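A.B. asks: sequence unknown, structure follows:
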């Protein structure tokens, strides 16, 4: 008998959430048969406890988000042996993801992160960080590719390449470009060191 694996992924319609969903599906394919639980967590609207109209609006919003999530999931091309299940819950995202992971006996949780640091992280918090602390299983954090934000680096011109080869790398630029080194670079920029958590 083959054990069916469970993977939970947080989804909020952002590009990063889409990447997290793709990564979760790809990982699920390597563990097939498996189920990917796609989770959408919605914040509770203010005043829902006191106002029946607000409660009805919250229910309508929940229904709309559930239908939108189902439509997104139905458009996914799934590998053989992978099924998707949707969950739309009201509450704090990291708590919801951890609760679904616990109830599904998940093997992994996938979550996207923007990689904010400093004040932005302090102000907005980090769903990924809280999920890592709360989840009952391993958490895979999907970050944006650094190449998405990398500056454009121009390759050396033909004359620069000839000068480098003739000088065995001691001279990098032809006469024209040696005056404007900032326009060309033979070394890709290095990311600044990451701050400690």
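C.D. replies: Right, received. Where do you want to start? In this text the structure is predicted, and so the values were computed from the model without any measurement.
A.B. asks: alpha carbons only for contacts and neighbour counts from here, please
C.D. replies: Will do.
A.B. asks: Just say helix, strand or coil for the nearest residue to residue 46 once chain neighbours are set aside.
C.D. replies: Excluding its sequence neighbours, the residue lying closest to residue 46 (Cα to Cα, 6 or more residues apart in numbering) is residue 54, at 8.0 Å. Put simply, residue 54 is helix when judged by DSSP: H, G, I helix; E, B strand; the rest coil.
A.B. asks: May I have the residues that are in contact with residue 54?
C.D. replies: Residue 54 makes contact with 45, 46, 47, 48, according to Cα atoms under 8 Å, 6 or more residues apart in numbering.
A.B. asks: Which one of those is nearest to residue 158?
C.D. replies: Taking Cα to Cα as the measure, residue 45 is the one of the contacts of residue 54 closest to residue 158, at 61.3 Å.
A.B. asks: wait, the closest one sits on residue 58?
C.D. replies: Yes. Applying Cα atoms under 8 Å, one finds residue 45 in contact with residue 58, separated by 6.6 Å.
A.B. asks: Could you check how far the residue most central in space within the chain is from residue 177?
C.D. replies: For the chain, the residue sitting closest to the mean C-alpha position, by Cα atoms, centre = their mean, is residue 112 at 2.6 Å. Look at residue 112 and residue 177: by Cα to Cα, to the nearest Å, they are 42 Å apart.
A.B. asks: go on, residue 40?
C.D. replies: 53 Å.
A.B. asks: go on, residue 84?
C.D. replies: Relative to residue 177, residue 84 is positioned 55 Å away (Cα to Cα).
A.B. asks: Same question for residue 159.
C.D. replies: 9 Å.
A.B. asks: tell me the secondary structure for residue 12?
C.D. replies: Residue 12 - assigned by three-state DSSP - is coil.
A.B. asks: who touches the residue lying closest to it once chain neighbours are set aside in this structure?
C.D. replies: If the residues on either side of it in the chain are set aside, residue 12 comes closest to residue 40, at 6.0 Å by Cα to Cα, 6+ apart. By Cα under 8 Å, 6+ apart, residue 40 lies in contact with 10, 11, 12, 65, 69, 86, 87, 88, 89, 93.
A.B. asks: Next up, a structure to set beside the first:
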């Protein structure tokens, strides 16, 4: 299997499931885990302009990565972590390209209908645009 696996984390149960899957399916791989802060999603009027909402989202992303590191340690594994700024799908693909990743693992929220249209599907975009194989975990 892959030598270097990238996992996207957003604090959801689905992303934790993706990490758990990567840890078990790729026991000998180097694992990199990223959490992406999407500046477009930070929509809090004045808070956005003074930076506090953005900084809160960045701190939350750091906490997601701390939790991911704890999950990895429970499996006697170490992971590399990084917070990136931008669109989640774009940043996952960019990180995979920049870091010579062999495989991407992401969780899927399973949204359908209007919520999928409005919120988009990060997993679907990653699958469509990734230069490497992608595993989507529900």
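C.D. replies: Cool, got the structure. These numbers come from a predicted model, not from an experiment.
A.B. asks: hang on, the earlier thing: give the equivalent position in the second structure for the residue nearest to the centre of the first structure.
C.D. replies: When the second structure is aligned by TM-score structural alignment, residue 112 of the first structure is paired with residue 107.
A.B. asks: Make sure its match is actually in contact with residue 123.
C.D. replies: Yes. Assessed by Cα under 8 Å, residue 107 of the second structure is found in contact with residue 123 at 7.0 Å.
A.B. asks: Any chance you could list residues touching both of the two?
C.D. replies: Counting by Cα under 8 Å, 6+ apart, the residues touching both residue 107 of the second structure and residue 123 are residue 136.
A.B. asks: can you give me the strands for the second structure?
C.D. replies: Ranges of strands within the second structure are 4-8, 30-37, 80-85, 103-107, 134-137, based on DSSP state E.
A.B. asks: and the angle from the fourth one to strand 30-37?
C.D. replies: With axes from the mean of the first three to the mean of the last three Cα atoms, to 10 degrees as the criterion, the two stretches strand 103-107 of the second structure and strand 30-37 enclose an angle of 50 degrees.
A.B. asks: still on that earlier bit, out of the contacts of residue 40 of the first structure, which one sits closest to residue 120 of the first structure?
C.D. replies: When those are compared for distance to residue 120 of the first structure (Cα to Cα), residue 93 wins out at 18.0 Å.
A.B. asks: which among the contacts of residue 54 of the first structure gets closest to residue 143 of the first structure?
C.D. replies: residue 45 (28.8 Å).
A.B. asks: where's residue 29 of the second structure relative to residue 104 of the second structure, distance?
C.D. replies: Counting by Cα to Cα, the separation of residue 29 of the second structure from residue 104 of the second structure is 12 Å.
A.B. asks: who's more crowded, the two?
C.D. replies: Ranked by neighbour count (other Cα atoms under 10 Å), residue 29 of the second structure and residue 104 place residue 104 first, with 29 against 18.
A.B. asks: The more buried one contacts residue 6, correct?
C.D. replies: Yes. Using Cα under 8 Å, residue 104 of the second structure makes contact with residue 6 at a distance of 4.7 Å.
A.B. asks: Would you mind measuring from the counterpart of residue 35 of the first structure in the second structure to residue 36 of the second structure?
C.D. replies: Using TM-score structural alignment, the equivalent of residue 35 of the first structure in the second structure is residue 30. According to Cα to Cα, residue 30 of the second structure and residue 36 of the second structure sit 20 Å apart.
A.B. asks: Those two: which has the busier surroundings?
C.D. replies: residue 36 (23 against 18).
A.B. asks: on that earlier part again, neighbour-wise, which of residue 45 and residue 58 of the first structure wins?
C.D. replies: Shown here are residue 45 of the first structure and residue 58; by other Cα under 10 Å, residue 58 has more neighbours (19 against 14).
A.B. asks: Quick check: the aligned residue for that one in the second structure?
C.D. replies: By TM-score structural alignment, residue 58 of the first structure lines up with residue 54.
A.B. asks: who's in contact with that match?
C.D. replies: Here residue 54 of the second structure is in contact with 39, 42, 47, 48 (Cα under 8 Å, 6+ apart).
A.B. asks: so which of the residues you listed hold up in the first structure?
C.D. replies: Retained in the first structure by both residues aligned by TM-score structural alignment, their matches' Cα atoms under 8 Å are the following of the contacts of residue 54 of the second structure: 39, 42.
A.B. asks: Would you convert the contacts of residue 54 of the first structure into a markdown table that also reports distance to residue 134 of the first structure?
C.D. replies: As requested, the contacts of residue 54 of the first structure are exported to a markdown table (distance: Cα to Cα, whole Å):
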| residue | distance to residue 134 of the first structure |
| --- | --- |
| 45 | 24 |
| 46 | 25 |
| 47 | 28 |
| 48 | 26 |
